[in-house]
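1. Sharing a model that was predicted from the sequence below.
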Amino acid sequence: MKTDSALEHASSEKFRTARRTTFLALNEIDEETILSLTRLTLPEIREIRREVAQIMPAGNLPALILSGLIQMGHRKITATQVKKDVTALLRGMDFLPQGLYGVFVAGPSAVLYGYQQLLRLAGRDVKDAFPQGTWQFYLEYALREDSARHTNETWGFHQALSPAPATAVMAAAWVWTTLKLLYTYDDLLSLVWRERVMLRGLHAVLGEVEAQRVPSWRVLTNAWARVCPYHRPAHGGDYIRYRATTFERFLQRQMDVLPAALRREVWRRYATQQRTALPAYQEQMTFLARLRPTRYREERIPLPLWQAAVGFIWQGESYLLPACDCDVWGHPLCTPPGAESARPFPLEVRGNTLFSSAGQELRVDHRGRVLAATGNELLGVLNPPSPQQILGWVQAILTRPAPDTAPELDLLLAEIPRREHPGISATLPAPVLKDLAALERAPVLINWDRHASLQPLHALRRDHRGVGSHALTIFRTERSMVFNQSHIFFDGLWGMVVAEILTDTATHAYRRFVDATPAKVAVPAPLHFTLPAARLQHLRTRCIAPGVSAESTAGDLRQIYQLRRWLRKRGIQLTINDILLLYRYFHAQVYQPGAVVAELLKGLAERLPAKEYAQIRRSVAETWASDRTTNPALLIPMDATQVAPHERIYPTTFRNPLTDLPVIFEGVQSAYSAYRRADSTSNWEEFDRQRRLLLAYLQIFGELLVALKDVTMRGESLNVATLQLLGHLPPAMQHLLDGIPRRIGVLNEVLKGSEVFSNVGRVALGSTLRRFNSAKDDGAAKELVWGILTDDQGILHLSLRDFRPFVTLLWEHDEVEVARALTQDYLVSYARGLNVFVKSLGQMVTAKKR
């Protein structure tokens, strides 16, 4: 029998052989052909081939795919071909040792990045291969699991309620609100797309006109952000119409100063994009879809509105409430166009197709308009159920007796890898499979069981939440609403916008439902997810350890604002996020566990067998030691929608190249302490000399981040030559650039980050958003996920999701509370250390000679 080391050696040799085979196969493709197809130089071609062999050692498969791409000639590559190629490459990776191959650490991003490099060698435009943007394509391959959902919380609904609100009325208001979103989401997407494209077009036209004073892009977008409404007016009315009117007034003020010719040019460019890009964007972003898992990716299957439902969870059981008004036989009711008071007529359902009573095949768009299957003849509209029906259903559900045992299957499926779902489904009883398929009709689930708001968001969301095929789950606590969103459908910032809009809409809907009389309805039946105990136990063993999380509001934002003002007076521009990033690098090196951690580990030693305890203790110690010597690579997601709405996110990875900063900071602290102890000229001069050096480094740090953000948001390459051409960067910085990423690309950046650092910024004035948890991709490389939100009261909300190796070990030994405590200690240490750091830096920046 082979030893572990022998097996590892054999696997390593197999890995090296695969790399050599891949490299040699790529070398057999004629370089002259590649040169004729691309603008690449010969050294660049050879470097790309070497890189592909390193990250995608799949034998001769990459070369075969490259040959196929070259042989396509001038034919445009299709999305179907791209998916076919990527699936083939992922399948090829399955034959390699998983423990050694980076794709199983970084996730499918390695293969997707390698495929992009093959496209470059074939002279293909990556934009043609990924018409919805690289990020969208990446999401469906690498943000599939339960950990790839982000969470936020709003308080506005509960704050607006009467002292003793009726539970059924509250629930009915949220069901109605969710249904309204289903019908109007395309309009909301259209409005937001219009805002972004119009402002971008306006700025572009101004920039092309010589001698025209052009407001910066940030000034223009920030001006709109300050007046953009997220609530309807106090007198009520339609939110989307109100926001559209507000934007038109804002836009008109910007356009009024332009000559007529320029105004026409702005509108011409907008109209050109509107015809093609807007429908594609709406199709990309709609959540009227269900996710179907395959081995390597999620397929988004369109969900016709007439088939859709809202899932309602009560006492652990799931119910489906139809999205469209139906007759007693379940046939959708269609209202004739322009005759809202007319009697609706039923449509026939044959399989998955709608027909009129005359046998005409029909289709229904996202807004509920009923059209002929071919052509655009409008035959009528579908409407959501009435408030009375909704209230009747909800009351009937809430008065049902509690089940003997709540189902567990849905909870388990939510945490089992998505790639395993097809195999599991094939073994389930037909009735269970039927109800799971029915659940997929609900793009939104509302879990109305009451949850404790004091829990971290990550813990709160681990209740019944579907099985991973839907876009959004809404949870209720005693004082807030919590929104758990799939990254495939919602990015962090957009998810927060939708959460705030839903909260405001539900608040107004509640007032409407207070006086509603519930209709007499058939009591909805719950879906059944019952399996024998033995089957459930087997499924438990296949769940992914979900990690743990911590939250803190201990960071003092007022101190940071004051520090920024002091630094600005010295010509140093650091944003709030820059300072948070800066201290992350300090904290990684100086963290020391608190006394509580020592006590917890001591208790762990008393509960666990010696061998298991030693394994956990060693993992904890190794993690802490590694953190102190590692310069963490932070993956920072940047909102790309202001540049190109369909791109969604531009990720960039930042690793601090100024590794001397902590040492310099300590030197300034020591010099300052020496001066305060002994007020001498020599001590002051030494302190001031070291302070000037520290301030120079801080200026470089800020300038570097400005350059990184600007280049990332342009989607361009970032290399030393580019940075040296940026005039605002000080020359002293240029010898520090060796560690800066040479290429800004979605997949390249995702590959390198070891942590996610997601700061969604300060919410709009009047917003009731309070907390935020960021999402994590499906690979094992991202061990820490930071989520940062500043509420409208100026309180800094920090969250940390922890997936470090010892967390998984503690989950396996049912010591989750210990894992949570370790993470909480780490986060609180960061928050408190940040306060000390900011205070100390402020004192040194403002110090004057006595």
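-> Arrived safely. Numbers count the residues shown, from 1 in each chain.
2. alpha carbons only for contacts and neighbour counts from here, please
-> Noted.
3. And residue 450, how close does it get to residue 479?
-> The gap separating residue 450 from residue 479 is 10 Å, by C-alpha to C-alpha, to the nearest Å.
4. ugh, wrong one, residue 459
-> Going from residue 459 to residue 479 by C-alpha to C-alpha gives 16 Å.
5. Need the contact partners of stretch 177-197.
-> If you take C-alpha atoms under 8 Å, 6 or more residues apart in numbering as the criterion, stretch 177-197 is touched by 240, 244, 247, 270, 278, 282, 285-286, 288, 305, 310, 323, 366-368, 384, 444, 502, 505-506, 509, 641-645.
6. quick one: buried residues of that stretch?
-> Within stretch 177-197, the residues scored as buried using 16 or more other C-alpha atoms under 10 Å are 177-183, 185-197.
7. likewise stretch 278-286?
-> 278, 281, 282, 283, 284, 285, 286.
8. likewise stretch 225-242?
-> 229, 230, 231, 232, 239, 240, 242.
9. for the residues you listed, which one is nearest residue 601?
-> Taking C-alpha to C-alpha as the measure, residue 601 lies nearest residue 230 of the buried residues of stretch 225-242, at 46.8 Å.
10. here comes the other one, which I'd like you to weigh against the first:
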Amino acid sequence: MRDRAVIGTVYAGPAALLRAYQQLLKLAGRNPEAAFPEGIWQFYVDYALRDDTARHTCETHGFATALRRQAIQLSEIDRLTAWVMTAVTCLHQYPRYLENEWRERVYTHALWQITQDDTHADLYREWEAIRPFQNSSPPAPNEDFPAHRQRLFKQFLQPHLRALTDNQRYLWQTAVNQAEANQLPAYKQQMSILAFLQPGSYGEIRTPIPPAQAWIGLIYHGRYYLLPITDTGGRQPINVADVRRQITSILSAEPATGAATSLQAMAKVKRVEIPALRRTFMPTLRQELDLLKMAPIWINGDMRPHNLPLAQIRQAERGIGDHPLTIFTTEKTAVFDLSHIFFDGAWGVALAEILTNEAIRWAEWLAQSTPAVPNGERPFHFTLAFQPTDHTNIAKAAHVAAETSAECSTVNLAAIRSLRHRFKQYDILRQLTVNDLMLLYRAIHAIAYRPSPAIVAELKRLAQRPETKGAANSALTAVQTVYTSNPAILIPVDAGRRSPKDRVSPMTFEVPLTNLDLVNRHQQTLAALASYERSVRNRQVAYDHFDEHQRSYLTVLAGLGQVLSSAKARARLGDSFSMENIKLLAHLPTVVQRLLDKIPNQFDEINDAIKGREVFSNVGAVVPGSSLTRFITAKDDNEKKELAWGVLTDANDVVHISLRDFRPHVAQLTAVNQEALATRITTDILTSYADGLNAFVQDLLRILDAAQAVANPRNAAVSTTIHLNLPAFAQQAHHRYGCWMPGVAMLVTAVIAVIWFFGFRQPERNSLFANTNQDAVVETAVIGNTTRQLITPSPTPTPTTQPTASPLPTNTRQPTNQPTNAPTNAPTEIPPPTAVSIRIRPQDEMPMILIGSTTFMMGASPTDAAAEPDERPSHAVTLDSYTIDQYEVSVAQYVAFLNDIGGYLNACNGFSCLITQAETRDSHVVGIINGVFVAETGFEQYPINNVSWHGATAYCTSVGARLPTEAEWELAARGEDGRIYPWGSEPPDASHAVWGTDSFAALQPVNALAAGISPFQLYNMAGSVWEWVADGYDTFYYEYSPSENPTGPETDNVTPRILRGGGFTSAAADIRATNRHLFSATEFRDNVAIGFRCAQGAP
């Protein structure tokens, strides 16, 4: 309330005066836009994105991959030479890189302006999808990469130019000629990296470096060296042989005497502190630091481990922040660390791809040439003689915020794209993009997130110790606070298509979750869907109830999509609320500009509106063939910016999400040697977000599947009816402070006009944002005045002691081919298990139970109150003899299979088999150690989990078996007497099965819990892990299935399949022997409680 109260006096008043001041300037003939000759964003980054945390980083694997594919063995000298020559080439060709980038944007935009034709509206996007980053096709003679790209762009443009009328072509040519004469030179000067940053009290001064005075910086064994970029004449690029000899001299002189001097501490000093700090140094040290900045590109040749997060890789030696670009190397990748003053995210990743391909070109040349001989002259190297007082002063200076980081790649992109495809079938949902869905779920996740119990327990333990009490309590407050509103998120929007100098337009977004009642609507819709799916009578009434809810919910989502789309369109024109407030600083004295800019930092409400608390930067999907793999975004120097989310989708359609955490507890925990715990907290947030996003998308797919599966005459009118209301919805969506922007409270008024309100209903179990097969914890949160349940994935608890294995059964009997007595559909008194015939499968030593030909009643009995409609009617089924595994397939058995096939990604019938500890904590497959897959020690005989349907079928095929049919599985689980559970019809307890728990650690070995075995002595047919069967799913299949050996409806490789038996997260009703559960056959990331057993026909 305090923040809201001060807005009028502290911010709104000055803002009104500043607007009046701008009007006076206009009357006096001074245009406020003239205060930003290089665009508003460039003006902003020069003073607001100065510090080390304002650099973004990306990674490519192309260099190492190309060497491996071509069997090129580069020496250390040639590896460094390739990257130094890449940097030399970059500096010489960079103006032409910029020319291409500028022309591609301006030429395509001018075409659209001239024609106003939809054909040209997305012309630049079409070019983006095919633009080259290397000489991909046979180049013309003496054609380097910039010339090659320019030629291909002209070829791309020609058909569109030929289609113009003579007048249109004249207007286009005139427009681009004028722009090229008036704007291109200034753009090249603005974006040039042949420059260094001079820190001042109020911002950075970009100072050009004459080419003859520029160097390439090389860091080797922690020491700093300089290599020239031109020949002795100062005009042409330095010869590769000269570079090679100099690097040979560096390596031959190592190890040099004395320890290397590190600049890492100084790199973390706030830039505003640097001028005063430098004045305390000795003149010789200042001279060296002045020379250090003359290298626009620094290459750290000391290899870093490739499995480190990018935020850790970039913490190695990297100068002191005066230069535009640092390149790090690992054994598998190259990492590019870029100053936001010179590079935006999209241009940064594009340049990284260009430089990677250039390095490959040099490596190929070097591999064919004669090794160099040192010339005896060691290139210039720095002594960097800091005095003890210098280190003291550096330590006392203000530093950037401490950070931790985390990365994950478990988002199910296929499901999101499937959802987008489904959205396109509704006119109103077409504008809701993949990034919009990710942003929307981040808003939901912010209020739904609950920390890992293990993390909370560790923090509480540390809070009992005097030396860690303060830091632990701060962290507890940060992770346990129940937020009633989601954070304001700053989203960088590409503003360079219209005018390349504008680069980026930031916009802040805050979803009004509480006012829109979005979480509640999601729950209500799923609850109505579950009621419809359970209904037997009055199904049309139940469907109509669900239909009302889903129409209401989809209307809200569609409205948000339209508002976001409109806001992004306005942001591209520089019309976001953030940009409008930066414009207010035009023509003011610098000291006044910085004073006014600090106002938002003092008041949360203003900061949220203008700068946001989080950054969410998605550079999108890379082009096919790209080697980009990871990306982390930058944050501005605003201390209230706490989290920075970066997203990149690689060429293999894997979504890589990074999270940089700058919250206050990070520094406090680091100060008491608990940085690892701070990192676990960050990882917990990111993992929870990714898991929850996957579940959220699956929920939406379920809703849309159900809505489209029913032939309802109202459905045909849904799109048109809602579409007619949405223009008013979007037109009334204004920012809460009176300016256009996304994240608006007035959105609610428009929503109320087009949606229906329903009372809150308690959600069905496992319904919100957590897949029914994932670990979930149910928490209660208060949002507005409504209490509701939020279900979010919970992290893995600490594994418990391994239970004692139950003895394997020894009694046997001879199999019979005679059918049993006539079946019954009513439960009877449960007899003890009978003797069975056990056969050992030689391929994996699995005991298999022989079940003779018989007829039994399949499906739930009429008296089973927990049964769903798809379990009925009960019907007689006759099966031939078959064998089925006595136990679920174990971790050890599946690891042996992985070692046989040599991998798991896309390795099972062209689909991924499962995920391991490389992607999730809820796995006992450690991953690859010394070239082989390894089972976690002590858990070899636990059931394999996280398995896709294709991962299960591939295993069974490899051992000469198959998945059981649904009928075979049910007979093996419940026998012929109509029992509800494998052990009988009494409710389950802990002696029967592992069920009803959120703890992955609760799983037991495959031969545990003998009290829960089935009549045929099969273990863990209830609980433990769900089990795949071969059949596809149809709710009404029992009404028409064949009476002999049914195999389910027709399927293909992507048809959803059936799970049986429930898992450790399941409720008692879900571990009944007749329960059926539909799940994606291709999913392999959200299968924490899914395993399998095999079957085969009797010999």
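-> Thanks, I have it. Just so it is clear, the structure is predicted and the values come from calculations on it, not from any experiment.
11. if we can go back for a sec, tell me the one among the buried residues of stretch 278-286 of structure 1 nearest to residue 710 of structure 1.
-> residue 281 (24.3 Å).
12. Now residue 436 of structure 2. Nearest residue, chain neighbours left out?
-> In this structure, residue 436 of structure 2 finds its nearest non-sequential neighbour in residue 561, 7.1 Å apart by C-alpha to C-alpha, 6 or more residues apart in numbering.
13. Just give the number of residues close to the aligned partner of the one you found in structure 1.
-> Residue 561 of structure 2 maps onto residue 702 of structure 1 when the alignment is built from TM-score structural alignment. Neighbourhood size, residue 702 of structure 1 [other C-alpha atoms under 10 Å]: 20.
14. Residue 702 of structure 1 against residue 574, yeah?
-> Yes. Residue 702 of structure 1 is in contact with residue 574 according to C-alpha atoms under 8 Å; the separation is 5.4 Å.
15. Give me the helices and strands touching the strand or helix carrying residue 747 of structure 1, please.
-> Secondary structure from DSSP states H and E places residue 747 of structure 1 in helix 746-752. Using 3 or more C-alpha pairs under 8 Å, 6 or more residues apart in numbering; DSSP states H and E as the contact test, the elements touching helix 746-752 of structure 1 are helix 109-121, helix 134-142, strand 634-639, strand 649-654.
16. Please work out which of the ones you listed is packed deepest.
-> strand 649-654 (a mean of 25; mean count of other C-alpha atoms under 10 Å).
17. Please state the offset of the helix or strand just after it from the chain centre?
-> Beyond strand 649-654 of structure 1 in the direction of the C-terminus, DSSP H and E gives the next helix or strand as helix 661-677. Taking C-alpha atoms, centre = their mean, to the nearest Å, one finds helix 661-677 of structure 1 lying 40 Å from the centre of the chain it belongs to.
18. can you check stretch 837-844 of structure 1 too?
-> For stretch 837-844 of structure 1, the distance to the chain centre is 34 Å (C-alpha atoms, centre = their mean).
19. Next: stretch 148-167 of structure 2.
-> The chain centroid and the centroid of stretch 148-167 of structure 2 are separated by 37 Å under C-alpha atoms, centre = their mean.
20. which part of structure 1 lines up with it?
-> Under TM-score structural alignment, the match for stretch 148-167 of structure 2 is residues 242-261.
21. who touches that stretch?
-> 191, 195, 224, 227, 228, 229, 230, 232, 233, 263.
22. Inside helices: which ones of the residues you listed?
-> 191, 195, 224, 227, 263 (DSSP state H).
23. ok, residue 450 and residue 479 of structure 1, which is more surrounded?
-> residue 479 (16 against 13).
24. ok, the more buried one - contacts?
-> Residue 479 of structure 1 neighbours (C-alpha under 8 Å, 6+ apart): 155, 158, 159, 453.
25. PyMOL command to pick out the buried ones of those?
-> What follows is the PyMOL syntax for the buried subset of the contacts of residue 479 of structure 1, where burial is set by 16+ other C-alpha under 10 Å:
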select buried, resi 155+158+453
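26. Which two of the contacts of residue 479 of structure 1 have the greatest separation?
-> Spanning the widest gap among those are 159 and 453, at 14.2 Å by C-alpha to C-alpha.
27. How about residue 644 of structure 2, nearest residue that isn't a chain neighbour?
-> residue 615 is the one closest to residue 644 of structure 2 (C-alpha to C-alpha, 6+ apart), at 4.6 Å.
28. Trace that neighbour over to structure 1, please.
-> Looks like residue 615 of structure 2 aligns to residue 756 there (TM-score structural alignment).
29. Give me the three-state assignment for that match.
-> strand (DSSP: H, G, I helix; E, B strand; the rest coil).
30. how many neighbours does it have?
-> By the measure other C-alpha under 10 Å, the count of residues near residue 756 of structure 1 is 26.
31. do you know how far it is from residue 790 of structure 1?
-> The gap separating residue 756 of structure 1 from residue 790 of structure 1 is 18 Å, by C-alpha to C-alpha.
32. swap in residue 695 of structure 1?
-> With C-alpha to C-alpha as the criterion, residue 695 of structure 1 and residue 790 of structure 1 are 27 Å apart.
33. More neighbours: which of these two?
-> residue 790 (22 against 17).
34. Go ahead and confirm the more buried one touches residue 768.
-> No. Using C-alpha under 8 Å, residue 790 of structure 1 is not in contact with residue 768, being 10.9 Å away.
35. Which of the buried residues of stretch 278-286 of structure 1 fall in helices?
-> Secondary structure from DSSP H places 278, 281, 282, 283, 284, 285 of those in helices.
36. mind checking what the third one lines up with in structure 2?
-> Translated: residue 282 of structure 1. Mapped onto structure 2 by TM-score structural alignment, residue 282 of structure 1 lines up with residue 188.
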